[in-house]
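Undergrad: I need the structure of the sequence given here:
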Amino acid sequence: MKKLIKTIEYIKWKNLMLVASILVLASCTTDDAEEIQTDLDVINDETLLNARMLKTDEVINISSTGQGRKKADFELKLKGELTPPTIDDLPLQATSVSQKGKFLAISYNYAGAVYAGAIDLVTEELEVTSQLLAYADINELEFYANSLYFVGGSDRLEKPAFAAKIDFDSGKGQFKSGGTVFEEVGSFTANSVTEFGGVIYVTTGDDMSTGGGIYRFNSSMNLDNYEAIEDARWVEGSGSKIYCVSGDPSTISVFDRNNLEIKEKIEHSAKTLPESKQTIDIDDKKIFVAGGEQGVLVYDMDGKLISNLKFDDNSITNAVSAEKGRLFISNGEGGVYVATYDDDDVEIIGKLELGNNESVNHILLHDDYLYVASGLGGVKMIEIDD
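TA: Take a look at the predicted model:
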């Protein structure tokens, strides 16, 4: 167990990189940014889009792994599967999912040297109503009001990493052509975005010398703050603080949400691969960390390790999603596991029998649904029935 490091001084890069971030903001109206917006394509042909959706009502079993004593007190039903789109005949892979109200958004990128991606907009009835195609990898996305914020990378930009937003008509369920704003950020790609208190927080990976760290935008995508962080992987908000996990060094940086003043750093014991996905989630005064080879690391809000879930099949945990005492765990090619938690304990129930060997990139637990993004396998929409 590693100790909590308190009272951290401002990183010496702060003033230098804040100036750099202002320059980045100024560069966002360049021809490069305009080019990527010109190349965007919005498709609203629902017949065409829904040809990729398969609706079903299939029970998903949870197999015991022998690691826990509890049994599930709920049933899982596969309600829909959406296969990924293509762009210029390039097969895209599902990277992330966001859900708000009656809409679900799914992001895609291309696993190769070419930058290509897409976003699907899906209703709660599992109807695909709109799609955005872009010459950009889209790694993560987040709803706020009638806009969708998304991040990734594109060779159309001088600095590949970007943060962007597109407006949509919530009545029609369609993206608005021309309602897109792109902002360049530092590093080679942006890997996570979250909205918290009406403010947009974005992380970019790699080292601080290339602009890696956390960026704070208002809802109009005007940059108002930046803090350099080494190898930033994911960002979440809770209470008055913003939490950002780094892969190397293995830390969670805790910031004041109002000004990105760093308050403390929590050392974690995750072992992840370079440039790999690593998410965190916060619920019930617990911080759940995708720990790579270390499985799932669970900390209290003071940084004390209270549980470590490891898996007998040597799975690599890349994403976690927790809500209302349930924790779903993405282990890449190792599949999806489920656990339960309360004030005193975190315990594995078992592994979801999803019937394929696809590598899971992301999971989202929201209300009574679980969404599983499985790369080239697309996205599975799973209902949780109590």
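Undergrad: From now on I want contacts and neighbour counts done on CA atoms only, so please keep to that.
TA: Noted.
Undergrad: excluding its backbone neighbours, what's nearest Gly173?
TA: Nearest residue to Gly173, sequence neighbours excluded (C-alpha to C-alpha, 6 or more residues apart in numbering): Thr129, at 5.8 Å.
Undergrad: what's near enough to touch that neighbour?
TA: By C-alpha atoms under 8 Å, 6 or more residues apart in numbering, the contact list for Thr129 reads 44-46, 49-50, 120-123, 172-174.
Undergrad: redo that, cut-off 6 Å
TA: 46, 121-122, 173 (C-alpha atoms under 6 Å, 6 or more residues apart in numbering).
Undergrad: Closest to Arg69 out of the residues you listed?
TA: Comparing those against Arg69 with C-alpha to C-alpha places Val122 closest, at 37.2 Å.
Undergrad: Alongside the first, I'd like the structure of this one:
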Amino acid sequence: MKKNIYLFSFLTLFLFACCDNNDNNANDNQPVNNVTINNDVTELGKRIDFTTSGVISIENTSVTGKSAATASTSFPLVQIGEIKPPVDSQGRTLQASHVAVNGNYAYVSYIMRGDAYSGAIDVIDVSDPYKPKLVTSALIANTDITSLTYSNGNLILGGAADIDKLQSVPNPAIVINMQLSSGLLTDKYTTNYLESRVTTDVASNATSYFAVTGDNGSLFKLNASGKAVEGKTPMADLRSIALNGDKIVTLSGTKGVNIYSQSTLALQKSFTVSADVSGAKRTMDFDGTKLLIAEGYKGLGVYDSNSGSKLQTIAIATAGEDNVTNAVAVNDGYAFVANGALGLNVYKTGTQLNLLGTLGIAGSTNYVKSSGDYIYVASGTGGLKIIKMEKPSTTFASCTLFGIYNQGANLILNSNEVKSYSGATAINSAIVNSGAVLTHCGSISILNGLTLNSGSTFNMRGTLAQGKYLPLSSTELIINNNALLQIEGSVVIWGDLRLNNGAKINFIGNDSSITIYGKVIKSGTVTITGTYKDTENKLK
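TA: This next block holds a predicted model:
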């Protein structure tokens, strides 16, 4: 049965079927319960692509003329890797659909685009901030996994099963509650079948988990301990669900926003939003009492969740085709908006959302999630991009004495000039000329080259990320004769480090580190002092 064609009887069934993969009911041994787990980290590591890793820029196309070419930002970003999508047992490439995060683990769900059904789950370890690891992966035959969320040591999965191939399955829409072991996937899970063609989104609190289904769908509440459906309320064309305080918020493509009590599912408030095309995945997120909603071809809508009034509309520049707002995520004062072929826009939150620019990443952006220091971007069949926000360290008290950098995208210190800056800085390049002293306290990213000319000094306190991963881009950090790079913190060089005769590097303290992904090129006598961790063993 095709995903977009379902018999009316499947949309009007009022059956709740629940099965455990260890019981003996008629749904056992069906492929929907066939989870194939791969824990071979060597094999899984082949799916991690670092060729596009390195510092990425934010481009603000709303700024024109000379200022557009010279603008810097206070939002340094590094793409630390890309996870290529899994291939199922039939050799078909899947597509990322959703991301959930708990601690150092990111959980990614996958679907099969088109009429076929096939799903997967990846678990990515980001405990090493610049080296993500794919630690386990599971293929789920004949089942799309559309969404997922972490819940008290379990993974709640929403999706759709192929009822043509799984003939004993009563309905396509499913919810799977999978037990985790130290955060990793297991083959212990319970499946609930809900009346509808697809479960579009899931959410959870301490005692319950919730699911929404599309078409003539419903909001379902399930007991976390008994795994049974406790209640439901019908609502057509549900796309997304979010929990906020003691409330459940649902988004319908045709019926707008509805707000319910978590305990009773009683409707408390509803308000209309822009109508959307049928069947498209959309998300929403909260910024305090503001509700940000991806509204497809209408762009992003910002609403007061208490009154329902619309506060702001951010339209798509050129709506149509693949130019569409698919998803939104809010984290630590920033909003990230996935606009399909137009890329990922970044906004500073506040009274109004203010555009910082568009991330310089390749491919269409279909989904975005941000948690902690990371942004996770699903890019069609291109996989999942993992981007790290380089946040300023708060451990250097004297940093507050320095001003914020605002001198343009290309930092140049003239001979014998002395400058000190703090905070978060993102620039295109930096040159410190003879005798000049540059101090930066916080976090700084440099998209292209960094050059310290003869007799200059760069005091780096905090974090420095520079360049692009080779071989796609030959960026360099160059230290010339009698120039000194002082490091108190962490330095990541994605390209090459060129140490010319007389170059000096000094590490301060006991916890400083340097990571070099390219080559180290030494010419003549080079002096390296202090205690440091060389993560790639390149300086020896």
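Undergrad: TM value for the aligned chains?
TA: After superposition, the two chains reach a TM-score (TM-score structural alignment, normalised by the length of structure 1) of 0.87; 355 aligned residues with a C-alpha RMSD of 2.1 Å.
Undergrad: and the contacts of Thr129 of structure 1 as CSV, adding neighbour count, secondary structure and distance to Glu261 of structure 1?
TA: Output for these, formatted as CSV (neighbours: other C-alpha atoms under 10 Å; DSSP: H, G, I helix; E, B strand; the rest coil; distance: C-alpha to C-alpha, whole Å):
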residue, neighbour count, secondary structure, distance to Glu261 of structure 1
Glu46, 13, helix, 46
Leu121, 25, strand, 35
Val122, 23, strand, 37
Gly173, 18, coil, 38
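Undergrad: Checking the residue nearest to Gly173 of structure 1 next. Helix, strand or coil?
TA: For Thr129 of structure 1, the assignment made with DSSP: H, G, I helix; E, B strand; the rest coil gives strand.
Undergrad: which residue in structure 2 lines up with it?
TA: By TM-score structural alignment, Thr129 of structure 1 lines up with Val135 in structure 2.
Undergrad: swap in Thr194 of structure 1?
TA: Match for Thr194 of structure 1 (TM-score structural alignment): Ala203.
Undergrad: The closest residue to that match other than its chain neighbours: what secondary structure?
TA: Leaving aside its sequence neighbours, Ala203 of structure 2 sits nearest to Phe210 (C-alpha to C-alpha, 6+ apart; 5.2 Å). Judged by three-state DSSP, the three-state class of Phe210 of structure 2 is strand.
Undergrad: Please give me every residue in contact with Phe210 of structure 2.
TA: Contacts for Phe210 of structure 2 (C-alpha under 6 Å, 6+ apart) come out as 202-204, 220-221.
Undergrad: ditto for Ile516 of structure 2
TA: Contacts of Ile516 of structure 2 by C-alpha under 6 Å, 6+ apart are Ile493.
Undergrad: the residue most distant from the middle of structure 1, which is it?
TA: For structure 1, the largest distance from the centre (C-alpha atoms, centre = their mean) belongs to Arg69, which lies 30.7 Å off.
Undergrad: Under a three-state scheme, what state does that residue occupy?
TA: coil.
Undergrad: likewise the one 3 residues further on?
TA: When states are read from three-state DSSP, the local structure at Ala72 of structure 1 comes out as coil.
Undergrad: That one and Ser63 of structure 1, how far apart?
TA: 10 Å (C-alpha to C-alpha, to the nearest Å).
Undergrad: Which one of those two is surrounded by more residues?
TA: Per other C-alpha atoms under 10 Å, whichever of Ala72 of structure 1 and Ser63 has more neighbours is Ala72, with 16 against 13.
Undergrad: got the contact list for the residue nearest the centre of structure 2?
TA: Taking C-alpha atoms, centre = their mean, the centroid of structure 2 lies closest to Tyr376, which sits 1.3 Å from it. Contact analysis of Tyr376 of structure 2 by C-alpha under 6 Å, 6+ apart lists 368-369, 385-386.
Undergrad: Brilliant, that's me finished.
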